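Trainee: The following block contains a protein sequence and its predicted model.
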Amino acid sequence: MAPIKIALVGIGKIVRDQHLPAIAKNSDYQLIAAASRHGTVDGIDNFKSIEAMLDAVPAIEAVSLCMPPQYRYEAARVALDAGKHVFLEKPPGATLSEVADLEALAASKGLSLFASWHSRYAPAVEAAKSFLATTTIKDVQVIWKEDVRHWHPNQEWIWAAGGLGIFDPGINALSIVTHILPRPLFVTSAVLEFPENRDAPIAANITFTDGQKLPVAAEFDWRQTGKQSWDIVARTAAGEMVLSEGGAKLSIDGKLVHEEPEQEYPMLYRRFAEIVKAGKSDVDLAPLRHVADAFMLGKRKFVEAFHD
């Protein structure tokens, strides 16, 4: 088959670090255009808006939307209405209802919609899922703590309503947990810490369970300095499992059993090509649903102001 003619929308750090290299190395794609208010991509046509891009370059077959989630719905709807397949960066939208509407629209037009959860494609995630399927899980703890000043310097959108705050990284952990555990979870309680000058939380503690009363606890914090923590720990009948470094390494009872080079975004684009060719969509809303439930059930605790 001929390469999928793809365009990128929202040219920022994640596009330069991940999307551009992944597309360049995948023969299933030909990058032919980009749209962004501020950024550009060398060697292709660049536009200030998705509307201008789609009008000028009708050959585009798919778009990858990488702008903040508050703006993703309108762009996705424009692309779908124009007959283009759509790749959504995580989280797939600012609300569950938005994404459900996009999924229905894509289905009605015979187009593919992909809610991409990059952390599910971390090297040791499938090995962790396989291990947990073979044993009895006693409890699970998620520790996801990082330094927002390092990872999101001067990015005001993440602190605005709909930007998700700490759940911008925390949803990565939830995307893994909802993939590797054998049964669906639901939130039972949450405490969300909001800086007094921000509209999104800087930290959260959440408890979950499932239909068999499995205890699951998650600690998310954006104030961590020094070593960053992206770990999922499960006590099981077969020993303690630690999925560490955001899913890069798997250890059982302290012994490293799985480690590979990171290939998250190349695998995402492989999956997108697969669903486009198959004429189907891949839209799992479980991680975003848990975030919505945390906001719904969560107690708000106001903490000191945050300044970059």
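Mentor: Here it is on my side, so go on.

Trainee: Every contact and neighbour count from this point should use C-alpha atoms.
Mentor: Fine.

Trainee: quick one: secondary structure of Glu193?
Mentor: Reduced to three states with DSSP: H, G, I helix; E, B strand; the rest coil, the structure at Glu193 is strand.

Trainee: so what's the residue most central in space within the chain up against?
Mentor: Of all residues in the chain, the one closest to the mean position by Cα atoms, centre = their mean is Lys90, 3.2 Å from it. Shown here is Lys90, whose contacts under the criterion Cα atoms under 8 Å, 6 or more residues apart in numbering are Pro69, Ala115, Ser116, Trp117, His118.

Trainee: another structure for you, compare them:
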Amino acid sequence: MTAPIRLAVIGMGKIANDQHLPAIAANPDFDLVATVSRSGEPVGDLPLFPNIDALIASGPVVDAVALCTPPQVRRAIAATALAQGWHVFLEKPPGATLAEVVTLENAAQAAGASLFASWHSRYAHGVEPARAWLAARTIQRVTVTWREDVRVWHPGQEWIWAAGGFGVFDPGINALSIVTRILPRPFFLEDAVLDVPANRQAPIAARLNFRDDAGVPIAADFDWRQEGPQHWDIVVETDQGILRLADGGATLTLPTGETPTQADGLHGEYPGLYARFAEVIRAGTSDVDVAPLRHVADAFLRGKRETVEPFVE
């Protein structure tokens, strides 16, 4: 495929409007042809459909869809799109369960379509230089602090507190997507504590302890109750000093004080995601890494649940 990829965006919430639409508009590989949402306004003169079945029935020519819906409902929509032979971009997390993502990957292969499980934080400017620098060092300890105010970043999003909504792991999985990318060895969960509000199904905070194959400890502190300054930081202690990733991976500081960034010329995480989506479509491949989701699943499997005060927005 060499012509622009005709794309429909499904799920026109905050992330679609704030991140997806600007990235699509700036990428000549894509031509936005329709949007799908149960509510909201059309984008310019483009048609707006209430669901994917209405999109299919209307007959617009579509090559690919970007799914920005909550994860609990995404599998059925993605399966329908793949059955049409459409390429599928999955907003993070790629699904509500590991099994459904594997099922979608198999469906994409059977349909000859591309499936892209996106992890936007991996496209932050400091991530790839951090990965390259750590590859030649001995890692001694990793500390992750991901603390933000849910009222600021996810106002009114009730689905996120329901079963399958991930709770604090919605931002926490961003940290895990970076750590699984920059560390040279796989790691596993040893123990976790999940703070679950008395009136919710999903945790508002989590403390996790991992260890890699060489015995290196990795500690993560995720919290949605942070007021004041927000923290999205990863600190890696090595035999040659401390590497720091701040601002969700956007700012890398090496022990020398250097602050290198990736040299691909992209500005922002979502432009990088759409460049990668176009790449896998044109190559006829898929990009589905479930490592971050696997660690979240392990936290729910092994984590100790502690009931905390109700959360009222």
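Mentor: On my side now, so go ahead. A quick note: this is a predicted structure, and the numbers were derived from the prediction, not measured.

Trainee: among the contacts of Lys90 of the first structure, who's most crowded?
Mentor: For the contacts of Lys90 of the first structure, neighbours were counted by other Cα atoms under 10 Å; the highest total belongs to Trp117, with 26 neighbours.

Trainee: Which residue in the second structure aligns with that residue?
Mentor: Using TM-score structural alignment, the partner of Trp117 of the first structure in the second structure is Trp119.

Trainee: do you know how far Lys138 of the first structure is from Val216 of the first structure?
Mentor: Per Cα to Cα, to the nearest Å, Lys138 of the first structure is found 9 Å from Val216 of the first structure.

Trainee: wait, Glu98 of the first structure
Mentor: Following Cα to Cα, the distance that separates Glu98 of the first structure from Val216 of the first structure is 28 Å.

Trainee: Which residue of these two possesses the greater neighbour count?
Mentor: Here Glu98 of the first structure and Val216 are compared on neighbour count by other Cα under 10 Å; more neighbours surround Val216, at 22 against 16.

Trainee: Quick check: that one vs Gly165 of the first structure, distance?
Mentor: Counting by Cα to Cα - Val216 of the first structure and Gly165 of the first structure are separated by 21 Å.

Trainee: Please apply the same query to Gly211 of the first structure.
Mentor: Relative to Gly165 of the first structure, and taking Cα to Cα, Gly211 of the first structure is found at 29 Å.

Trainee: Please, where are all the helices along the stretch 151-300 of the second structure?
Mentor: Shown for the stretch 151-300 of the second structure, the helices assigned by DSSP state H, counting those that start in this stretch span residues 169-182, 269-283, 291-302.

Trainee: Sort out which residues of the second one are buried, please.
Mentor: Same thing as helix 269-283 of the second structure. Glu269, Tyr270, Pro271, Gly272, Leu273, Tyr274, Ala275, Arg276, Phe277, Ala278, Val280, Ile281 (16 or more other Cα atoms under 10 Å).

Trainee: got a list of what the aligned partner of the fifth one in the first structure touches?
Mentor: Per TM-score structural alignment, the equivalent position to Leu273 of the second structure in the first structure is Leu268. Residues in contact with Leu268 of the first structure (Cα under 8 Å, 6+ apart) are Ser116, His118, Tyr121.

Trainee: number of nearby residues for Ala217 of the first structure?
Mentor: By other Cα under 10 Å, 21 other residues sit near Ala217 of the first structure.

Trainee: That one pairs with which position in the second structure?
Mentor: The equivalent of Ala217 of the first structure in the second structure is Ala219 (alignment by TM-score structural alignment).

Trainee: That match touches Asp212, doesn't it?
Mentor: No. When contacts are counted by Cα atoms under 8 Å, Ala219 of the second structure is not listed as touching Asp212 (11.2 Å).

Trainee: coming back round to it: want to throw the buried residues of helix 269-283 of the second structure into TSV with distance to Ala108 of the second structure?
Mentor: Formatted as TSV, these follow (distance: Cα to Cα, whole Å):
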residue	distance to Ala108 of the second structure
Glu269	25
Tyr270	23
Pro271	23
Gly272	22
Leu273	19
Tyr274	18
Ala275	20
Arg276	17
Phe277	14
Ala278	16
Val280	12
Ile281	12
